[in-house]
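J.: just coords:
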């Protein structure tokens, strides 16, 4: 238990060190040695956690979610896919809320270092593929059926929009509330909302 907690702390220390150094100097000017030194560990220890410095910067979009597939398949048969996905991802959203400053720093670093964007897209695509496979299995659909891929792509886009709105800081609600709002629009069939009277 203590060893696992120490591993999590070391990993977090490396992520924070990488993000802070890159935020100050740019991704091209920061080395793995500098990140390891800032975190108080060796270069070898860094590579025990991350294959590249970019991996430390981008992170895992499903970090904090134990097993998305298992949770979706364990959901009640009468529960909607969107509600089942929200339940499965709730720990992820809570962790992002708890680490708000870290996530704002990560998003700023990615924005200022566009070469990191393909890695972020690739990580999100992997998570999206996992969700699509789970949707297909839950619905007993063939792997090549378009429905799981459409659901996964739409929900991935909704989560991305919710994350951007949450990060903007104009609305103090937790990230999960922003995601629920976006999912609600999908569930409603993307019906155009009424125009506010004061608009």
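T.: Yep, that arrived. In this text the structure is predicted, and so the values were computed from the model without any measurement.
J.: Could you use CA atoms for every contact and neighbour count after this?
T.: Fine.
J.: So which elements touch the host helix or strand of residue 36?
T.: Using DSSP states H and E, residue 36 sits within helix 32-39. Other elements packing on helix 32-39 under the criterion 3 or more C-alpha pairs under 8 Å, 6 or more residues apart in numbering; DSSP states H and E are helix 2-25, helix 43-49.
J.: Name the residues of that helix that come out as buried.
T.: 32, 34, 35, 36, 38, 39 (16 or more other C-alpha atoms under 10 Å).
J.: Then stretch 152-169?
T.: 152, 153, 155, 156, 157, 158, 159, 162, 163, 166, 167.
J.: The first one: what secondary structure?
T.: State at residue 152, reduced to three classes by DSSP: H, G, I helix; E, B strand; the rest coil: helix.
J.: give the contact list for it.
T.: 128, 129, 131, 132 (C-alpha atoms under 8 Å, 6 or more residues apart in numbering).
J.: Assign a three-state SS to the second one, would you?
T.: Pointing back at residue 129 there. helix.
J.: what about it, how many neighbours?
T.: 15 (other C-alpha atoms under 10 Å).
J.: and the comparison structure, right after this:
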């Protein structure tokens, strides 16, 4: 990535995190594009060069995380069992999170939960998840010698996506100081076990 591309990517990421931080602090409907742009030190026009609206800016974190998971899965050893590779790739995808900043606020946990319940954001998150599911199915097909349009890779990809969402919901219900990774790994392990009856 050249210097110009890197700067653009950094601006895009900064806008996305600013949208999340302000929404967690104020609520989705109380945040304007102008607020997000000002938080990063750019114009609203610059914001519009990257995102169609604040919901897309927030959901960009889902999309980027999904792309990291797909890239991590592709990089796993070819002879590694599929579910182990998926578990490690998903965990890797969730490692990138700003630390020592607003994510340590006692209101962060509840604010994210409330933010994710907004209909506009749910729609954008579904769109991002669909893109990631398609890319994940391609990598799973590569690892299993199947066609990405066949049921198996499609089913695995979408099931993994659902497991991540369930893990998030369980985490939101837990103590706000709890680590997310154990919830994530347990969800993937239950899939690997075939969802046997408890």
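T.: Sure, I can see it. As the structure is a computational prediction, the values presented were derived from the model and not from experiment.
J.: returning to what we had before: with secondary structure added, can I get the buried residues of stretch 152-169 of structure 1 in a markdown table?
T.: Shown next, in a markdown table, are those (three-state DSSP):
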| residue | secondary structure |
| --- | --- |
| 152 | helix |
| 153 | helix |
| 155 | helix |
| 156 | helix |
| 157 | helix |
| 158 | helix |
| 159 | helix |
| 162 | helix |
| 163 | helix |
| 166 | helix |
| 167 | helix |
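J.: The helices and strands packed on helix 32-39 of structure 1: which one's closest to residue 106 of structure 1?
T.: helix 2-25 (6.4 Å; C-alpha to C-alpha).
J.: List the contacts of the closest one.
T.: Contacts of helix 2-25 of structure 1 (C-alpha under 8 Å, 6+ apart): 29-30, 35-36, 38-39, 46, 49, 53, 56-57, 102, 105-106, 108-109.
J.: Just the buried residues from those residues, in ChimeraX please.
T.: A single ChimeraX command is used to select the members of those judged buried by 16+ other C-alpha under 10 Å:
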select :30,35,36,38,39,46,49,53,56,57,102,105,106,109
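J.: hmm, back to that, distance to residue 136 of structure 1 for the helices and strands packed on helix 32-39 of structure 1 - can I get that in CSV?
T.: Putting the helices and strands packed on helix 32-39 of structure 1 into CSV (distance: least, C-alpha to C-alpha, whole Å) gives the following:
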stretch, distance to residue 136 of structure 1
helix 2-25, 33
helix 43-49, 32
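J.: Contacts only, for the residue nearest the centre of structure 2.
T.: Among the residues of structure 2, residue 62 comes closest to the average C-alpha position under C-alpha atoms, centre = their mean, at 2.7 Å. For residue 62 of structure 2, the contact set (C-alpha under 8 Å, 6+ apart) comprises 125, 128, 129.
J.: Relative to residue 69 of structure 2, how far out is the last one?
T.: When C-alpha to C-alpha, to the nearest Å is applied, the distance between residue 129 of structure 2 and residue 69 of structure 2 equals 12 Å.
J.: who's more crowded, these two?
T.: Legend: neighbour count by other C-alpha under 10 Å for residue 129 of structure 2 and residue 69, higher for residue 69 (24 against 19).
J.: I'd like the distance between the nearest residue to the more buried one once chain neighbours are set aside and residue 158 of structure 2.
T.: Take residue 69 of structure 2 and drop its neighbours on the chain: the residue closest to it by C-alpha to C-alpha, 6 or more residues apart in numbering is residue 93, 4.6 Å away. The gap separating residue 93 of structure 2 from residue 158 of structure 2 is 16 Å, by C-alpha to C-alpha.
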